[in-house]
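> Below: sequence and its predicted model.
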Amino acid sequence: MGAAELVDWNAFARVRAELGSGFVRILGYFREDGAKAVDAIETAIRERNAAALVLPAHTLKGESRQFGAEPLAALAEVIEMTSRRCVEARETPDELIERVVELRPLFDATLRLFDREVSPLADRRPAFGRKPAGGFGMAQR
């Protein structure tokens, strides 16, 4: 999946504008809360505990949607809804193992895109000791 598929940049820009100067701080909370939610989901699936999957998946779903991370929100929603069904049916959440395995890489990829968007210069700086390939005041050959 590419950047356009992982993040709804219109939603991201909208929440960025709405939060103004608090945006970076709130995005930091998403990073921290999201990492905790992913950890809790992974622990719950290892313990085969459907009830323990519900809240962190629900939280991750809502926060991901807020920032336009729709694929991450959709995966968290599948985990949440399937876990709820497992709780009601008194079943283990074994059917979610593959989905939970997909979660951390998707979360990490989404955060990398957010970081690149928030700090666009990070990817554009030349490596230490290398001359930039052209630039301000330099003639292109």
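That came in fine, so what should we check first?
> hey, let's count contacts and neighbours off CA atoms from now on
OK.
> what's the spacing between the residue most central in space within the chain and Thr92?
Closest residue to the average C-alpha location of the chain: Phe107 at 3.5 Å, with Cα atoms, centre = their mean. For Phe107, the distance to Thr92 equals 24 Å [Cα to Cα, to the nearest Å].
> and the helix or strand encompassing the residue nearest to the centre of the chain, what other elements does it pack with?
Per DSSP states H and E: Phe107 is located in helix 97-118. In terms of contacts (3 or more Cα pairs under 8 Å, 6 or more residues apart in numbering; DSSP states H and E), helix 97-118 is packed against helix 23-46, helix 70-89.
> Which among these is found nearest to Glu63?
Smallest distance to Glu63 across the helices and strands packed on helix 97-118 (Cα to Cα): 6.7 Å, for helix 23-46.
> what's the neighbour count on Ala76?
Residues within reach of Ala76, counting by other Cα atoms under 10 Å, total 28.
> Show me what counts as buried in the helix or strand containing Thr59.
Secondary structure from DSSP H and E places Thr59 in helix 50-66. Residues of helix 50-66 classed as buried: 50-66 (neighbour count, 16 or more other Cα atoms under 10 Å).
> The structure to be compared is supplied as follows:
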Amino acid sequence: MIDWKVCAETRSALGPNFVRILGYFREDGIQSVDRIEEAMRANDPAAMVLAAHKLKGEALQLGGLQLSLTTETIEMTARACVEHHETPDELIELVVALRPMFEDTLAILEKGASPLVQERQPTGFGRRFG
């Protein structure tokens, strides 16, 4: 779901601004998913293109590989629908899966970015000795 190498490179490049950028990703992502869903309900593939393109790029920059691939498929299929004057019916399953995928991706990225989240060895009960 996450390309951790890309995520680490972006985090390194952004330094302390990484958490702020994740906040923007949250806000922009919610808006993009809303717009894609609205466009699906309205059978408006043209409206899907820009929102999917934006979400694809932001997800890719943060390492959200599965989300970026899914939004790329939505974007390219919606472009083809516009060119062929068709409705985006074939995208219904991807659009339905998009919000949970976005939320899962965001949760994983935020958990990894939190300074409070640290991998620790268990102590006391349940600690494995080997």
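Happy to help now that I have it. Model, not experiment: these values are computed from the prediction.
> per the alignment, the residue nearest to the centre of structure 1 corresponds to what in structure 2?
The pairwise alignment with structure 2 assigns Phe107 of structure 1 to Phe102, based on TM-score structural alignment.
> Contact partners for the closest residue to its match other than its chain neighbours?
Once flanking residues are discounted, Phe102 of structure 2 sits nearest to Leu67: 6.5 Å by Cα to Cα, 6 or more residues apart in numbering. Neighbouring residues of Leu67 of structure 2 by Cα atoms under 8 Å, 6 or more residues apart in numbering: Met1, Lys56, Ala59, Leu60, Leu98, Met101, Phe102, Thr105.
> just these now: which is nearest Tyr24 of structure 2?
Within the contacts of Leu67 of structure 2, the smallest distance to Tyr24 of structure 2 is 11.4 Å, found for Ala59 (Cα to Cα).
> Tell me how far the equivalent of that closest one over in structure 1 lies from Gly34 of structure 1.
Alignment note (TM-score structural alignment): Ala59 of structure 2 maps to Ser64 of structure 1. The gap separating Ser64 of structure 1 from Gly34 of structure 1 is 8 Å, by Cα to Cα.
> hang on, the earlier thing: which of the contacts of Leu67 of structure 2 sit farthest apart?
Largest pairwise distance in these, by Cα to Cα, is 14.9 Å, between Leu60 and Leu98.
> pretty sure Ser83 of structure 1 is touching Arg48, no?
No - checked against Cα atoms under 8 Å, the pair Ser83 of structure 1 and Arg48 is beyond contact range at 10.3 Å.
> In terms of neighbours, single out the busier of the two.
The neighbour comparison of Ser83 of structure 1 against Arg48 (other Cα under 10 Å) goes to Ser83, with 28 against 17.
> For the more buried one, what is the corresponding residue in structure 2?
When structure 2 is aligned by TM-score structural alignment, Ser83 of structure 1 is paired with Ala78.
> can you tell me which residues contact Leu91 of structure 2?
With contact taken as Cα under 8 Å, 6+ apart, Leu91 of structure 2 is in contact with Met40, Ile74, Thr77.
> Tell me the one among the contacts of Leu67 of structure 2 nearest to Val33 of structure 2.
Leu98 (7.1 Å).
> show me what contacts the closest residue to the closest one other than its chain neighbours?
Leaving aside its chain neighbours, Leu98 of structure 2 sits nearest to Val33 (7.1 Å; criterion: Cα to Cα, 6+ apart). Going by Cα under 8 Å, 6+ apart, Val33 of structure 2 touches Ala51, Ala52, Leu98, Arg99.
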